[in-house]
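# Sharing a model prediction with you, sequence too.
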Amino acid sequence: MHRMVIMNLRAIMDIKYFTEAQVRLLRRTVKDKAVADQSKKNKTGIREWMVIDLITSTGLRVEEVSNLRCGDLKAGYGQCEVFVSRGKGGRSRTVEIPQSLKTHLNQYLKWKKEQQERIGPSNYLFVGQRGPWTAQAIQQLVKKYLKKLGLYERGKSVHALRHSYAVQLYRKKRDLRAVQKQLGHASIQTTQIYADVTKEDIQQQINGLW
């Protein structure tokens, strides 16, 4: 039994992810910045919070986020989805989203319209003064906040948030198929890594052991 736990710990350590507490801290920090920026009529924080909420609530790859168009949001009555037109390997998929993100996306589209930004089906969701936000720009945004919070490590940045989403999603229902579908993995074997015991699970097991 102990040997199995150790083997599982080694497997989960092969992927880099943030704990639930760390992701919550990141989300709270960026959201607070958005609230402050809104009162100053500053647009940056509002866009940053939308990006972070989207990544941490869906597990989308950074390239998928940068490529999103307003028409990819399926957040009308009875809809709670985001359409990824060009995922890894050119595959498309539909990602289910929580109600909280749906509300945020609709608020964001309303805000964009108020800023006189185009929100047509083919218009990019994230646009700055220099044009659509690139994947590199989003990577730098995430890196900035991780460094600010002391969470940044080499090789553990924006993609680790995707892993964090997958780990947390699996821990909730232990449903590998759901994780596979949300992440857009072609093979369940790729998703299997998230079924390994996490550090948090082991902590629960060893606390009060004696």
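Good, I have the coordinates. Residues are numbered from 1 along each chain as shown.
# Going by C-alpha atoms from here, please, whenever you check contacts or count neighbours.
OK.
# show me where this protein has strands.
For the chain, the strands defined by DSSP state E cover 73-74, 81-84, 93-96, 127-128, 131-132.
# Including distance to residue 28 and mean neighbour count, could the ones you listed go into JSON lines?
Shown next, in JSON lines, are these (distance: least, CA to CA, whole Å; neighbours: other CA atoms under 10 Å):
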{"stretch": "strand 73-74", "distance to residue 28": "24", "mean neighbour count": "21"}
{"stretch": "strand 81-84", "distance to residue 28": "23", "mean neighbour count": "21"}
{"stretch": "strand 93-96", "distance to residue 28": "22", "mean neighbour count": "18"}
{"stretch": "strand 127-128", "distance to residue 28": "23", "mean neighbour count": "14"}
{"stretch": "strand 131-132", "distance to residue 28": "25", "mean neighbour count": "12"}
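# another one to put next to it:
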Amino acid sequence: MRNSGRAQVEAFLEMLSAERGAAANTLAAYGADLEEAIAFMSSRNSALPAAGSDDLKAFIADLAGRGYAASSQARKLSALRQFFRFLHAEGLRADDPTGTIDTPRKGQALPKILSVEEVSRLIAQAEADIAAAGSDQERYQRIRFRALLELLYATGMRVSELVSLPERVWSGDGRFLMIRGKGNKERLVPLSLPARQAMADWIATRNAAWPANTDDPQWLFPAASDLGHLARQVFARDLKALAGRAQIPARLVSPHVLRHAFASHLLANGADLRAVQELLGHADISTTQIYTHVLDERLRQLVNDHHPLAKSGINRDVAADNG
């Protein structure tokens, strides 16, 4: 069998150290990745410097089969790319076999969501916190927080949109809000009855506390900050604290997770994907489609329960065999 390629790998690592100043841990990582490739090629009675594209694709496939994450596969492929470019630059290879190999891609991460029961616990805890408030100031802050929470879950707004809502968007009975989102685009969103009630409580509480000798508030949720309205970091911090009191791990809860919950719960209960796209303010429906993972089981059950031929599939197969 030909030389396994360790001599060429050592020369490559020396180049990285001398010419590029690679750190010791970087050299060790490259060395380990290439050593793994050497071992794989040896199992195929081949040598790494002579490997072709099919050999390297087989190596990546073997990594995937052994449970390596796409990020780990991509890192090892990166080491191979640099190694073969080095061989080509040194005149040791006439070609680069990695040129036709696609980098393994991470699967699209599904959004974290909360169940309906978990969201209900958050809201119930927010209401209990109001009842347990020890001072007028604490009660004021907790009524404001409950309104923010109800509004977020009722609309799926981005937290930056939520905290910076101008006062003028609230009018009449509050059945709808006009939200200005990304790209300065506006969208109209309806409010649920619980959200409208929570907002009515907040407006009444805020107005009662607003000094009579000052102008009307510019923001729906004014605060003593440089922005003039509640900071999104403050709301996010308070939301995690609420989760802890509701016996839900704080790491699972954030304003964006509630936005995910809004979309997922709507879809799970039969909402149209295009309608959810409009409510979320997504420019491209492909962004909204990530939430359809929640529909998989529901749709499977729907077909099994209601498709006229689904339950008789086995009988039809038997009848065909007997026919």
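Ah, there it is. Here the structure is a predicted model, which is why all the values come from computation and not from measurement.
# At the geometric centre of structure 2, which residue sits there?
The centre of structure 2 sits closest to residue 111, judged by CA atoms, centre = their mean, with a distance of 4.1 Å.
# And that residue, what's its match in structure 1?
Aligned by TM-score structural alignment, residue 111 of structure 2 pairs with residue 15 of structure 1.
# where's that match relative to residue 79 of structure 1, distance?
Look at residue 15 of structure 1 and residue 79 of structure 1: by CA to CA, to the nearest Å, they are 32 Å apart.
# on that earlier part again, the strands of structure 1: which one's closest to residue 44 of structure 1?
The closest of the strands of structure 1 to residue 44 of structure 1 is strand 127-128. By CA to CA, the value is 8.3 Å.
# what range in structure 2 does the closest one sit on?
Under TM-score structural alignment, the match for strand 127-128 of structure 1 is residues 222-223.
# Please identify the buried residues of stretch 34-46 of structure 2?
Of the residues in stretch 34-46 of structure 2, 34-35, 37-38, 40-42, 46 count as buried by neighbour count, 16 or more other CA atoms under 10 Å.
# What range does that stretch cover in structure 1?
Matched against structure 1 by TM-score structural alignment, stretch 34-46 of structure 2 finds no partner residues.
# Now tabulate the strands of structure 1 in TSV and tack on distance to residue 197 of structure 1.
TSV is the format used below for the strands of structure 1 (distance: least, CA to CA, whole Å):
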stretch	distance to residue 197 of structure 1
strand 73-74	34
strand 81-84	29
strand 93-96	25
strand 127-128	40
strand 131-132	39
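# Quick one, which of the ones you listed gets closest to residue 117 of structure 1.
In terms of CA to CA, the element of the strands of structure 1 nearest to residue 117 of structure 1 is strand 127-128, at 8.5 Å.
# which helices and strands sit right next to the longest helix seen in structure 1?
Longest helix in structure 1 by number of residues, with DSSP state H as the criterion: helix 20-39. For helix 20-39 of structure 1, the elements it packs on are helix 44-58, helix 135-148, helix 158-173, judged by 3 or more CA pairs under 8 Å, 6 or more residues apart in numbering; DSSP states H and E.
# Could you export these as JSON lines, including distance to residue 109 of structure 1?
Shown next, in JSON lines, are the helices and strands packed on helix 20-39 of structure 1 (distance: least, CA to CA, whole Å):
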{"stretch": "helix 44-58", "distance to residue 109 of structure 1": "10"}
{"stretch": "helix 135-148", "distance to residue 109 of structure 1": "19"}
{"stretch": "helix 158-173", "distance to residue 109 of structure 1": "24"}
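# so which of those helices comes closest to residue 196 of structure 1?
With CA to CA as the yardstick, what comes closest out of the helices and strands packed on helix 20-39 of structure 1 is helix 158-173 (9.2 Å).
# residues in structure 2 matched by that closest one, start to end?
Per TM-score structural alignment, the counterpart of helix 158-173 of structure 1 in structure 2 is residues 255-270.
# mind listing what's buried in the matching stretch?
By 16+ other CA under 10 Å, the buried positions in stretch 255-270 of structure 2 come out as 255-268.
# Same question for stretch 12-22 of structure 2.
When neighbours are counted by 16+ other CA under 10 Å, the buried residues of stretch 12-22 of structure 2 are found to be 12-13, 16.
# just stretch 149-158 of structure 1 next, same as before
152, 156-158.
# which among these gets closest to residue 132 of structure 1?
residue 158 (18.4 Å).
# show me what contacts that closest one?
By CA atoms under 8 Å, 6 or more residues apart in numbering, the contact set of residue 158 of structure 1 is 62, 139, 142-143.
# Across to structure 2, which of those residues hold up?
Contacts conserved in structure 2 for the contacts of residue 158 of structure 1, counting by both residues aligned by TM-score structural alignment, their matches' CA atoms under 8 Å: 62, 139, 142.
# hang on, the earlier thing: and the match of helix 158-173 of structure 1, how far from the chain's centre?
Relative to the centre of its chain, stretch 255-270 of structure 2 is centred 13 Å away, using CA atoms, centre = their mean, to the nearest Å.
# And for stretch 149-156 of structure 1?
Centroid separation between stretch 149-156 of structure 1 and its chain, computed with CA atoms, centre = their mean, is 16 Å.
# gap between residue 140 of structure 1 and residue 61 of structure 1?
Taking CA to CA, one finds residue 140 of structure 1 at 14 Å from residue 61 of structure 1.
# Comparing those two, which residue is more hemmed in?
Using other CA atoms under 10 Å, the more surrounded residue of residue 140 of structure 1 and residue 61 is residue 61, with 19 against 14.
# so what corresponds to the more buried one in structure 2?
In structure 2, residue 61 of structure 1 lines up with residue 158, judged by TM-score structural alignment.
# residues in contact with that match?
Neighbouring residues of residue 158 of structure 2 by CA under 8 Å, 6+ apart: 152, 255-256, 259.
# Of those residues, which are reproduced in structure 1?
The contacts of residue 158 of structure 2 retained in structure 1, by both residues aligned by TM-score structural alignment, their matches' CA under 8 Å: 152, 256, 259.
# Residue 79 of structure 2: which of those residues is nearest?
residue 256 (36.2 Å).
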